[in-house]
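J.: Attaching a predicted model along with its sequence, questions to come.
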Amino acid sequence: MDEPHGPDERLDMLVHRGDLDGLVRMIDDRCSSRDWAGLLRLRDRARQAVDTGRQLWPAATLAEYRLALLATPEFVAEVLDEADGLSGRFTIGPLTEVAAQRHSWGDLGPLLERGPRAAFVAHERVIRGEPVDDLDLPDVLDIPLLLHSWEPTYELAVYGDNDAEFPMPELPDDWSDVEVTADAEVLDDDVELAVRQLLEPWTTSSNGRAEVVCVDGDAGAAIGALGVRRARMAELSAQEAIAWIAWAGASGGAHGRRRGAASGRFGAWWLLAAFGDLLDDWPPDPDELGELADDLRWYRWNAYEPDVGWTLQLAIEDPEEGVAWAITAQDTH
């Protein structure tokens, strides 16, 4: 097998011609033959072609995506190089998440520089159930490299050779009418900012919108404060609600950049801490956060409209404090 930066006349010819179709066929061939050195060489030369005015970024992006998904660990480490600020910029999901789908931390960890990308891979592997005990990783998220008993089974992306699926958690649909009121006192807190950070790709890089309100009252009062006059709710467990929040935080919505399951889990922890007014003590005590999640009452709601596109419509009650929140966020093609 040729070295990654050795001669490759056929590749050079396709790059010289700017032949994207030919390069895609070559990517497929090199994946089939497991020629990872040749695929890395294709990625590098397609990327370098921009210096001569050839726009071959789609080929470079596909090549590094396939390397992260399919290649042996040493080549996965090449595309996760901390010094390479370009890799993964245009892939359909973060390469740290793509790589974590099929590669264990035990295989990848020893090959990765102890930087942010390695830390994200570790968090992705933890979400997939692999124990990670590495004290040298930076605290990129400030949440434990350990799943706690109160956390859900997080929904994971499913990456294929040319596409990906980002399934939404299954949620109960035993709907009940809710009494909606419109005269509750609206309160200020940190939850609005936490929701906007959670859903930033939906609202800044796509067509989405998000609203959140906190009121002195119950879930019906919070929903009414959003301007809704008729609604229904279905009760959720804390784990179901957290899984839904994490799915939303991992997603890029219809057109935004996906952030990955690790970021979604962080977003769920951050929002949960905001409900409990625990952000000033970040990172929170996991046991305290779990107790808070169980003490809150969680509901999905809608105004009898069908769910389309990307949706997060939650109502949350804090019985001890007598306050409630309603969140509505939607993004469509």
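T.: Happy to help now that I have it. Numbering: from 1, shown residues only.

J.: C-alpha from now on. contacts and neighbour counts both.
T.: Noted.

J.: for residue 234, helix, strand, or coil?
T.: strand (DSSP: H, G, I helix; E, B strand; the rest coil).

J.: sorry, that was for residue 271
T.: Going by three-state DSSP: residue 271 is helix.

J.: Check the gap between it and residue 289 for me.
T.: Distance check for residue 271 against residue 289: by Cα to Cα, to the nearest Å, it reads 11 Å.

J.: Looking at these two, which has the bigger crowd around it?
T.: residue 271 (25 against 19; other Cα atoms under 10 Å).

J.: Contact partners for the more buried one?
T.: 191, 194-195, 198 (Cα atoms under 8 Å, 6 or more residues apart in numbering).

J.: quick check, nearest of the residues you listed to residue 331?
T.: Nearest to residue 331 among these is residue 198, at 13.6 Å by Cα to Cα.

J.: Apart from its neighbours in sequence, what residue is nearest the closest one?
T.: Once flanking residues are discounted, residue 198 sits nearest to residue 249: 5.0 Å by Cα to Cα, 6 or more residues apart in numbering.

J.: Let me know whether the one you found touches residue 269 as I believe.
T.: No: if you go by Cα atoms under 8 Å, residue 249 and residue 269 don't touch, sitting 10.5 Å apart.

J.: Looking at the two, which one has more neighbours?
T.: For residue 249 and residue 269, the more surrounded residue by other Cα under 10 Å is residue 249, and the numbers stand at 29 against 23.

J.: helix, strand or coil for the more buried one?
T.: helix.

J.: Reduced to three states, what does residue 137 come out as?
T.: coil.

J.: got a list of what it touches?
T.: Counted by Cα under 8 Å, 6+ apart, residue 137 has contacts 114-116, 118-119.

J.: With residue 103 instead?
T.: residue 73.

J.: where do the helices sit along the stretch 1-150 of the chain?
T.: Taking DSSP state H, counting those that start in this stretch as the test, the helices found in the stretch 1-150 of the chain are 9-17, 20-32, 36-48, 57-70, 73-79, 95-102, 105-108, 116-127.

J.: so which of those helices gets nearest residue 183?
T.: Nearest to residue 183, of all these, is helix 116-127, at 41.9 Å by Cα to Cα.

J.: what angle separates the closest one from helix 95-102?
T.: Helix 116-127 and helix 95-102 are oriented at 40 degrees to each other (axes from the mean of the first three to the mean of the last three Cα atoms, to 10 degrees).

J.: and the comparison structure, right after this:
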Amino acid sequence: MITYEDRSLNALAEAGHWPELLGIYRQVRAAASARAGEAGAAAESAPLGHLIAHGAPPEVAVRLFDEDGGPGTAAGVGDHDSGPLWEVLATRHSWLRLAPLLGPAPVRRLVAHTRVLVGEDLSYGAEPDPDGVPLVLEPWEVAGWGDSGRVRDYLRAGGSRSCLLALPATREGLGPVDLPVRRERVAGQRATKEFAALADWAQVACVRGTAADAAAQYAPARRVTGGYVPFAAAYPVLVQAGAGVRAHGVARGRLVVWRALVAMTGAARPDRAEVNALVARLRCFTWCDPADELRYLHVALEDPATGLSWAVSGDDVE
């Protein structure tokens, strides 16, 4: 297995021999694919793929995803080391540099949304998103991140720095709240399915009632430490939950959250005005659980216009 400790590979990178490294990557991935299948190929070639995606000129780096090298040689959307290779690439170059070079549609879409999360406005400089998700951040998407980066900060030698997934992140502004008794859940809501797609550890329930009614589905007791927060404070953690595993990136998290919000409006495709109106009226309740460790999410989203609320709760123990 190739690692960053392979001095010859690092020497080639230091010397700027990126086409040669791409050729080695393709050989390694193809051999591993024939021997161990796609999952094995992705795992074995990922460290070298990360090195190329991070350091190579875009003209070379984008070819990680091209199939012109033959069967088993191309990285897919699931190839990852400390994060998906397409996200590493997207953090290194602007859309202006990448757009003329990127081929595969799934990778192209995820790279575009990553650049949007970095802060680029692609609403006039890229093909429309196939599902209608806007290619520019709404003000409420920007507001809650504070000084933390929206996309992982990848290191050349592997590894990354990212936001800590925690809601509530602090007990400041929260206090003792007595929750109501649990209500019967509302089945068959499309938004429930969309929120559940965020993470396999996330529990999701829909009730007819308030955010506190929804929170009662998963809160550890009737009396909790909790309180209301703006949706802008919950949004980054929802996105991070969707990007929780290394094979995923924040672009996936953003797409999942947008699909859930659109489902809450009842529309088939995103309507920016309707989603913005929904976000403006949402009432969001968060609460603490004594079992919380490092990565957790507890939020209930209430839409007063429909009388429905959704609770999204869980603890990522990985």
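T.: Good, I have the coordinates. Quick caveat, the model's predicted, so the values are computed rather than measured.

J.: before we move on, the earlier item: let me have the helices of the stretch 1-150 of structure 1 in a markdown table, adding distance to residue 300 of structure 1 as columns.
T.: Below are the helices of the stretch 1-150 of structure 1 laid out as a markdown table (distance: least, Cα to Cα, whole Å):
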| stretch | distance to residue 300 of structure 1 |
| --- | --- |
| helix 9-17 | 52 |
| helix 20-32 | 43 |
| helix 36-48 | 44 |
| helix 57-70 | 35 |
| helix 73-79 | 40 |
| helix 95-102 | 28 |
| helix 105-108 | 36 |
| helix 116-127 | 24 |
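
J.: Next, format those helices as CSV and append distance to residue 319 of structure 1 and mean neighbour count.
T.: Below are the helices of the stretch 1-150 of structure 1 laid out as CSV (distance: least, Cα to Cα, whole Å; neighbours: other Cα atoms under 10 Å):
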stretch, distance to residue 319 of structure 1, mean neighbour count
helix 9-17, 64, 14
helix 20-32, 56, 17
helix 36-48, 55, 23
helix 57-70, 46, 25
helix 73-79, 49, 21
helix 95-102, 37, 24
helix 105-108, 42, 17
helix 116-127, 31, 24
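
J.: circling back: can the contacts of residue 137 of structure 1 go into CSV with extra columns for distance to residue 44 of structure 1?
T.: Formatted as CSV, these follow (distance: Cα to Cα, whole Å):
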residue, distance to residue 44 of structure 1
114, 23
115, 22
116, 22
118, 21
119, 25
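
J.: List just the nearest of those to residue 30 of structure 1.
T.: Nearest member of these to residue 30 of structure 1, counting by Cα to Cα, is residue 118, at 26.3 Å.

J.: Can you get me a residue count around residue 250 of structure 2?
T.: What residue 250 of structure 2 shows, counting by other Cα under 10 Å, is a neighbour count of 25.

J.: ok, now which ones touch the residue nearest to residue 15 of structure 1 when sequence neighbours are not counted?
T.: Nearest residue to residue 15 of structure 1 in three dimensions, chain neighbours excluded: residue 46, at 6.5 Å (Cα to Cα, 6+ apart). Applying Cα under 8 Å, 6+ apart, we find residue 46 of structure 1 in contact with 15, 56-57, 59-60.

J.: Please say which position in structure 2 residue 95 of structure 1 maps to.
T.: Using TM-score structural alignment, the partner of residue 95 of structure 1 in structure 2 is residue 85.

J.: sorry, back to before: closest one to residue 208 of structure 1 among the helices of the stretch 1-150 of structure 1?
T.: helix 95-102 (23.6 Å).

J.: The most centrally placed residue in structure 1 - nearest residue in space that isn't next to it in sequence?
T.: The residue lying closest to the centre of structure 1 (Cα atoms, centre = their mean) is residue 250, at 2.0 Å. With sequence-adjacent residues excluded and distances taken as Cα to Cα, 6+ apart, residue 250 of structure 1 is closest to residue 264, at 4.0 Å.

J.: follow-up on the earlier one: how much space is there between the match of residue 95 of structure 1 and residue 11 of structure 2?
T.: For residue 85 of structure 2, the distance to residue 11 of structure 2 (Cα to Cα) stands at 21 Å.

J.: now swap in residue 244 of structure 2 and tell me
T.: In terms of Cα to Cα, residue 244 of structure 2 sits 33 Å off from residue 11 of structure 2.

J.: what residues are up against residue 86 of structure 2?
T.: When contacts are counted by Cα under 8 Å, 6+ apart, residue 86 of structure 2 touches 53, 77, 107, 110-111.

J.: Let me see the ranges of the strands in the stretch 101-250 of structure 2.
T.: 153-154, 160-161, 166-167, 175-178, 203-208, 223-229 (DSSP state E, counting those that start in this stretch).

J.: Give me the neighbour count for residue 187 of structure 2.
T.: The burial count for residue 187 of structure 2: 10, using other Cα under 10 Å.

J.: contacting residues for it?
T.: By Cα under 8 Å, 6+ apart, the neighbours of residue 187 of structure 2 are residue 206.

J.: one more time with 10 Å
T.: 205-207 (Cα atoms under 10 Å, 6 or more residues apart in numbering).

J.: what sits against residue 323 of structure 1?
T.: By Cα under 10 Å, 6+ apart, the contact list for residue 323 of structure 1 reads 185-187, 214-219, 221-222, 316-317.

J.: Name the nearest residue to it, ignoring sequence neighbours.
T.: That would be residue 216: by Cα to Cα, 6+ apart, it lies 4.6 Å from residue 323 of structure 1.

J.: And that neighbour, what's its match in structure 2?
T.: Match for residue 216 of structure 1 (TM-score structural alignment): residue 208.

J.: Could you verify my assumption that its match touches residue 305?
T.: No: between residue 208 of structure 2 and residue 305 there is no contact under Cα atoms under 10 Å: 11.5 Å.

J.: The two: which is more packed in?
T.: The neighbour comparison of residue 208 of structure 2 against residue 305 (other Cα under 10 Å) goes to residue 208, with 18 against 10.

J.: any idea how far that one is from residue 37 of structure 2?
T.: 47 Å.

J.: Residue 178 of structure 2 too?
T.: Distance, residue 178 of structure 2 to residue 37 of structure 2, using Cα to Cα: 53 Å.

J.: can you check residue 137 of structure 2 too?
T.: The spacing between residue 137 of structure 2 and residue 37 of structure 2, counted by Cα to Cα, is 38 Å.

J.: Looking at these two now, which is surrounded by more residues?
T.: residue 137 (18 against 14).
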